[in-house]
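S.K.: Could you look at this predicted model? Sequence included:
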Amino acid sequence: MRATAKRERPALTCNWADIEHSLDTHGHAVLPRLLNAEQCEALAALYAKDDAYRSRIVMARHGFGQGEYKYFAYPLPPVIDQLRHELYRGLAPIANHWNQQLGIDVQYPDELDAFLQRCQDAGQTRPTPLMLHYTEGGYNCLHRDLYGEHVFPLQATILLSRPDKDFVGGEFVMTELSARSQRVEVVQLRQGDAVVFAVNERPVMGKRGTRKGAMRHGVSRIQCGERYTAGLIFHDAQ
């Protein structure tokens, strides 16, 4: 059963027009300084508290890469719960526009709780926000985060560690494959930055109209140090 934590973060002040333009153009958008250093350190410290999570995944056991991640249990930590609700609210109109462009007959409600009720009614009741931890040699294979019938087409990752201080390497990587092109992009993030990106497919505008771009994301190999990130997925899992 999903529970709601007391929220402890003010409303986001994002330029959603710029975010939508970047998502439409590149398949991702960077939200700079979404969290400050203190908030990042507090979230990273949660990784050691097993009672905050419903499960732990060792990536090598499943062929996912090298490293591990943990899915939060409900109720989510307040900052994660707040960000999940507020980012969804800004992203839902973009997701609806994408589905219209792709000819997908699914529209998302304005508020996250209504969408999570849709997931719950379909048996998707397990929370999907997570924390990821990599050490030297760690990486994440290219993948998609789907989890069930109901999928929100955008998600976010927040970098909690400091590049070139806490770790070296470990860049966020995206690939896009469509009928006429393929593309690889490395997204540079600083501590506290978030990247919002396509989960699975996105509309790609071309000379002959809109086509589907198949998106995958991953993390390049960590050369040294430790890298922590928080992931915000808006649909729950079966």
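M.R.: Right, received. Where do you want to start? Numbering: from 1, shown residues only.

S.K.: hey, let's count contacts and neighbours off CA atoms from now on
M.R.: Fine.

S.K.: mind listing what's buried in stretch 89-109?
M.R.: Neighbour-count burial for stretch 89-109 flags 90-96, 98-99, 101-102, 107-109 (criterion: 16 or more other CA atoms under 10 Å).

S.K.: Mind putting the residues you listed into TSV with distance to Gly123?
M.R.: Shown next, in TSV, are the buried residues of stretch 89-109 (distance: CA to CA, whole Å):
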residue	distance to Gly123
Gly90	26
Leu91	24
Ala92	22
Pro93	25
Ile94	26
Ala95	22
Asn96	23
Trp98	25
Asn99	23
Gln101	28
Leu102	26
Gln107	19
Tyr108	18
Pro109	18
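
S.K.: Below is structure B, check it against A:
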Amino acid sequence: MPGHPRPQPVSPPAPASSGGDRIAAYDWEGLAQELDDYGCAVLGGLLSPEECRGIADLYDQERHFRSHIHMARHGFGRGEYRYFAYPLPALIGELRTALYPRLAATANAWNERMGIQEAYPAAHADFLKACHAAGQNRPTPLLLQYGPGDFNCLHQDLYGDLAFPIQVAILLSQPGRDFTGGEFVLTEQRPRMQSRVEVVPLRQGDAVAFAVHNRPVQGSRGSYRVNLRHGVSRVRSGHRHTVGLIFHDAR
């Protein structure tokens, strides 16, 4: 664990008019350091409360989605989610496109440190072309809904041979008002050591970028890989909505 104090979530002054503008307003050097140190980084205030409510309200409008998953049927936990269909809602698509190149720099640095011979292109459109050429054509951004007693088991969102190693989740509901419980949880399995748990506090509109599968950690003899999983603890009351931005498409 690094010896310096953990920085606070990095926030832009206020949500900008477009997804690209607001993503550019963050301190990406600081966020990249957070990802390196802890496997996750919080982008405070990415969405306004009005934007959060507008996206959450899409959940019951089936025309926006390609499929509907009930977690309990598959052993994923309790709760449900819907995968967006193409074309994505404008703001969701803008954020996915704008976030990708910022995160690709970290993803490429991680692969180099872990000895993985794979480089992610600078533009998200080029990465999606590679996914589609590999038969991964289905969009993966999703909208999740939890009620009392619901939870999401620890898991990894991979979906195919091509998988981008960083993902972003945006909390749409207000903790303490709309729901209680339901904390975002990240676990890190370290070789020959006990697992490390990270509980990430989020406010409405905050986003967390996090490692999906593996990331490098600096040891006394160089970098080594750790394996990560993420989930959501039990919602104790109310309802919790979240957007998940996954950057690869699925089979």
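M.R.: Yep, that arrived. This is a predicted model, so every value here is computed, not measured.

S.K.: How alike are these chains, TM-score-wise?
M.R.: TM-score for the superposed chains, counting by TM-score structural alignment, normalised by the length of structure 1: 0.96, backed by 232 aligned residues with a CA RMSD of 1.0 Å.

S.K.: residue in structure 1 matching Leu103 of structure 2?
M.R.: Aligned against structure 1 by TM-score structural alignment, Leu103 of structure 2 finds its counterpart in Leu91.

S.K.: Kindly report the same for Tyr83 of structure 2.
M.R.: Match for Tyr83 of structure 2 (TM-score structural alignment): Tyr71.

S.K.: If we ignore the residues flanking it in sequence, what's nearest its match?
M.R.: Sequence neighbours aside, Leu130 is the residue nearest to Tyr71 of structure 1 in space, at 4.3 Å (criterion: CA to CA, 6 or more residues apart in numbering).

S.K.: what separates the one you found from Trp16 of structure 1, distance-wise?
M.R.: Separation of Leu130 of structure 1 from Trp16 of structure 1 (CA to CA, to the nearest Å): 24 Å.

S.K.: These two: which has the busier surroundings?
M.R.: Using other CA atoms under 10 Å, the more surrounded residue of Leu130 of structure 1 and Trp16 is Leu130, with 23 against 13.

S.K.: dump the residue contacts of that one.
M.R.: Under the criterion of CA atoms under 8 Å, 6 or more residues apart in numbering, the neighbours of Leu130 of structure 1 are 69-72, 230-232.

S.K.: what's the counterpart of it in structure 2?
M.R.: With TM-score structural alignment as the criterion, Leu130 of structure 1 lines up with Leu142 in structure 2.

S.K.: Determine the three-state secondary structure at the nearest residue to Ala104 of structure 2 once chain neighbours are set aside.
M.R.: Closest residue to Ala104 of structure 2 apart from its sequence neighbours, by CA to CA, 6+ apart: Tyr120 at 6.2 Å. Counting by DSSP: H, G, I helix; E, B strand; the rest coil, the backbone at Tyr120 of structure 2 sits in coil.

S.K.: Double-check that Tyr228 of structure 1 belongs to a strand.
M.R.: Yes: per three-state DSSP, Tyr228 of structure 1 lies within a strand segment.

S.K.: How about it: what's its closest non-neighbour residue?
M.R.: According to CA to CA, 6+ apart, the nearest residue to Tyr228 of structure 1 is His133 (4.8 Å).

S.K.: How much space separates the one you found from Gln66 of structure 1?
M.R.: Noted for His133 of structure 1: a distance of 10 Å to Gln66 of structure 1, by CA to CA.

S.K.: out of the two, which sits in the busier spot?
M.R.: Relative neighbour count places Gln66 above the other of His133 of structure 1 and Gln66, with 21 against 18, counting by other CA under 10 Å.

S.K.: The more buried one contacts Gly137, correct?
M.R.: Yes: Gln66 of structure 1 is within contact range of Gly137, at 7.0 Å (criterion: CA atoms under 8 Å).

S.K.: wait, what's in contact with the match of Leu103 of structure 2?
M.R.: Residues counted as contacts of Leu91 of structure 1 (CA under 8 Å, 6+ apart) are Leu154.

S.K.: Surely it is within a helix?
M.R.: Yes: with three-state DSSP as the criterion, Leu91 of structure 1 is assigned to a helix.

S.K.: longest strand in structure 1, by residue count?
M.R.: Secondary structure of structure 1 read by DSSP state E shows that its longest strand is strand 209-219.

S.K.: can you count the residues close to the alignment partner in structure 2 of Met59 of structure 1?
M.R.: Aligned counterpart of Met59 of structure 1 in structure 2: Met71 (TM-score structural alignment). Using other CA under 10 Å, Met71 of structure 2 has 17 other residues around it.

S.K.: go on, Phe115 of structure 1?
M.R.: Phe115 of structure 1: 22 surrounding residues under other CA under 10 Å.

S.K.: Name the nearest residue to the aligned residue in structure 2 for it, sequence neighbours excluded.
M.R.: Matched by TM-score structural alignment, Phe115 of structure 1 corresponds to Phe127 in structure 2. Taking CA to CA, 6+ apart as the measure, Phe127 of structure 2 lies nearest to Pro121, with 6.0 Å between them; neighbours along the chain are not counted.

S.K.: helix or strand for the residue minimising distance to the centre of structure 1, which one?
M.R.: The centre of structure 1 sits closest to Ala156, judged by CA atoms, centre = their mean, with a distance of 2.7 Å. Using DSSP states H and E, the element containing Ala156 of structure 1 is strand 154-159.

S.K.: counterpart of the following helix or strand past that strand in structure 2, which residues?
M.R.: Helices and strands here follow DSSP H and E; after strand 154-159 of structure 1, the next one along the chain is strand 167-169. Under TM-score structural alignment, the counterpart of strand 167-169 of structure 1 in structure 2 spans residues 179-181.

S.K.: check the fit of the matching stretch onto structure 1 and give the mean distance.
M.R.: Aligned to structure 1 and superposed, stretch 179-181 of structure 2 gives a mean residue distance of 0.1 Å (mean CA distance after the TM-score superposition for structure 1).

S.K.: Tell me how far the match of Leu103 of structure 2 lies from Tyr147 of structure 1.
M.R.: Noted for Leu91 of structure 1: a distance of 19 Å to Tyr147 of structure 1, by CA to CA.

S.K.: What of Tyr47 of structure 1?
M.R.: According to CA to CA, Tyr47 of structure 1 stands 22 Å off from Tyr147 of structure 1.

S.K.: In terms of neighbours, single out the busier of the two.
M.R.: It is Tyr47, of Tyr47 of structure 1 and Tyr147, that has more neighbours when counted by other CA under 10 Å, with 20 against 15.
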